[in-house]
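Trainee: any chance you can model this:
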Amino acid sequence: MKKSVKLSALSITLGMTMLTHFPLYANDTDYKYSLSDGIDICFKKVKEKLGDEAKVSTIRASFASGGDIDPRSANRPQGVMTTCTVTYQNPEDPKKLLSMRMDTRSGEFKKPALVEIRVMGDASKFNVNDYLISLDKVVLTPLTAFMTSQEKNLSEHYSKFAWTGVSLSAPGTFSNVHHLRVDVEGRLAVNDIKESGYADISVDGKKVNKNRLIK
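Mentor: Model (predicted):
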């Protein structure tokens, strides 16, 4: 894939928040899923819908940070999944991409929509296959252990914090391969200012490419 060709329309920057100790949210009736269902709940539902061998470009799951961290989330319990989206190869036309969004209150995916691909650079050299990966190659299982290993440092840096999402990002400006990203948001212990961070991880969940959870 040539560097001059970038799939700008599909690049996503995901914020993510999740409770440190994965509490249950049994009393919440407005949202179908939460972190108590696992950090990979959106990915699981995408696999159920599309199949393990479906070729996807991006997946994004967002979780509410809660009012203690972000007043704008006061009406959403911490940890509920507020976004679950996927862009994937159109099975009827391999040169096209479809986008599908979950209704996070019902847990059902809405009707897929065609993605209009925009390319920066020479569009004739663009190949959609450079931005696709089979779902069975994306493994989120190791993420839980990684996130748990970060709790001590995060607890010292923040007075309170939460994980707010997990995403699969397509190749782009900063990476020529697919990669996973987890994001954290919290209130700084030193002055109660809200701050966020992220970690960039390989698609098999085994290698941490960047750890900027704490700036």
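
Trainee: rest of the way, CA atoms for contacts and neighbours
Mentor: Noted.

Trainee: wait, what's in contact with Pro112?
Mentor: 98-101 (Cα atoms under 8 Å, 6 or more residues apart in numbering).

Trainee: now, these that are in strands?
Mentor: 98-101 (DSSP state E).

Trainee: closest to Tyr31 among these?
Mentor: The closest of the ones in strands among the contacts of Pro112 to Tyr31 turns out to be Arg101 (Cα to Cα; 14.4 Å).

Trainee: for Thr58, see how far away that closest one is.
Mentor: 12 Å (Cα to Cα, to the nearest Å).

Trainee: with Leu154 instead?
Mentor: From Leu154 to Thr58 the distance is 27 Å (Cα to Cα).

Trainee: now the other sequence, so there's something to compare against:
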Amino acid sequence: MLQSKSIRSVLLVSTLSLGLAACDQAQDLAGDLANAAGAGEMNIADGHDVCFQAAKDKLDADAKVSEISTMFSAGTDVDGDETIEAGGVEVCNIFYQDPEDPRKLVGLSYNGYTKMFSGPDPVEMSVSGDPEDFNLEDYLIPLSEVDPAPIAQFMADNDAALAEKFSSYAWTTVSFEGVGSSFQYRVGYEGRLKSNDMQDDGFAILAADGTTVVDNNLFD
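Mentor: The predicted structure is shown next:
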């Protein structure tokens, strides 16, 4: 949830408005995807920041973003219902300021089934509080200031403990979004416990520098 500097307003961005689709919706998107920018397969093997790199490839250097979200497949060793290979990007959402109308957000969406981006499409926003006091600039940061590279060290530092607890696990979430006047990363995983073969998950919140841990729920 994003909080305004001045009025504690909450900006709710609906990913559904971007036309994200699971496999059962792929046919409905065929027309839109025909004109979409190609991407090819994206995988965490290319880096935990693969979605962020896509943003830098697709947006202007001076673009301002409000959110970049990545979801990776945990693979069938962790989740038997997975239909995308382990590490494959299921979702990559890039929300940014409309270059033609700075009052608005638009978004690019990667679909892990079609392996293509769609958009840019309008992102519908709603505000809790007085809409007249809402200022989109409070929720934006220059893309040039977003650097998720340091997160790799945090992930590496926790791999041994995760391997000790789980028979198999995978990092499944790397997201960046605003919370009030600040921005944070959310890093999450899914795993299968050695003790009883049950699925479990956890996450951590890191500050915008990618190193300062704000909230660690990896093992709670």
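
Trainee: any chance you could map the helices in the first structure?
Mentor: 41-50, 143-149, 151-157 (DSSP state H).

Trainee: please identify the most buried of these.
Mentor: Of the helices of the first structure, the one with the most neighbours on average (mean count of other Cα atoms under 10 Å) is helix 41-50, at a mean of 18.

Trainee: what about that one, how far off from the second structure?
Mentor: Its aligned residues in the second structure lie a mean 0.6 Å from helix 41-50 of the first structure after superposition (mean Cα distance after the TM-score superposition for the first structure).

Trainee: what stretch of the second structure does that helix fall on?
Mentor: Mapping helix 41-50 of the first structure onto the second structure (TM-score structural alignment) gives residues 50-59.

Trainee: so what's the gap between that stretch and the chain middle?
Mentor: 12 Å (Cα atoms, centre = their mean, to the nearest Å).

Trainee: how about Gly87 of the second structure, what's its partner in the first structure?
Mentor: Using TM-score structural alignment, Gly87 of the second structure pairs with Gly79 in the first structure.

Trainee: count the neighbours of its match for me.
Mentor: When neighbours are defined as other Cα atoms under 10 Å, Gly79 of the first structure has 30 of them.

Trainee: quick one: it and Glu92 of the first structure, what's the gap?
Mentor: 36 Å.

Trainee: what's the answer for Val139 of the first structure, then?
Mentor: 26 Å.

Trainee: now swap in Ser169 of the first structure and tell me
Mentor: 23 Å.

Trainee: which one's more surrounded, these two?
Mentor: Ser169 (25 against 8).

Trainee: tell me where the first structure has strands.
Mentor: 55-63, 81-90, 93-103, 108-109, 113-115, 133-134, 158-169, 179-188, 194-201, 208-212.

Trainee: can you redo those strands as a markdown table with distance to Asp37 of the first structure?
Mentor: Converted to a markdown table, the strands of the first structure look like this (distance: least, Cα to Cα, whole Å):
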| stretch | distance to Asp37 of the first structure |
| --- | --- |
| strand 55-63 | 12 |
| strand 81-90 | 10 |
| strand 93-103 | 16 |
| strand 108-109 | 16 |
| strand 113-115 | 27 |
| strand 133-134 | 23 |
| strand 158-169 | 13 |
| strand 179-188 | 17 |
| strand 194-201 | 21 |
| strand 208-212 | 24 |
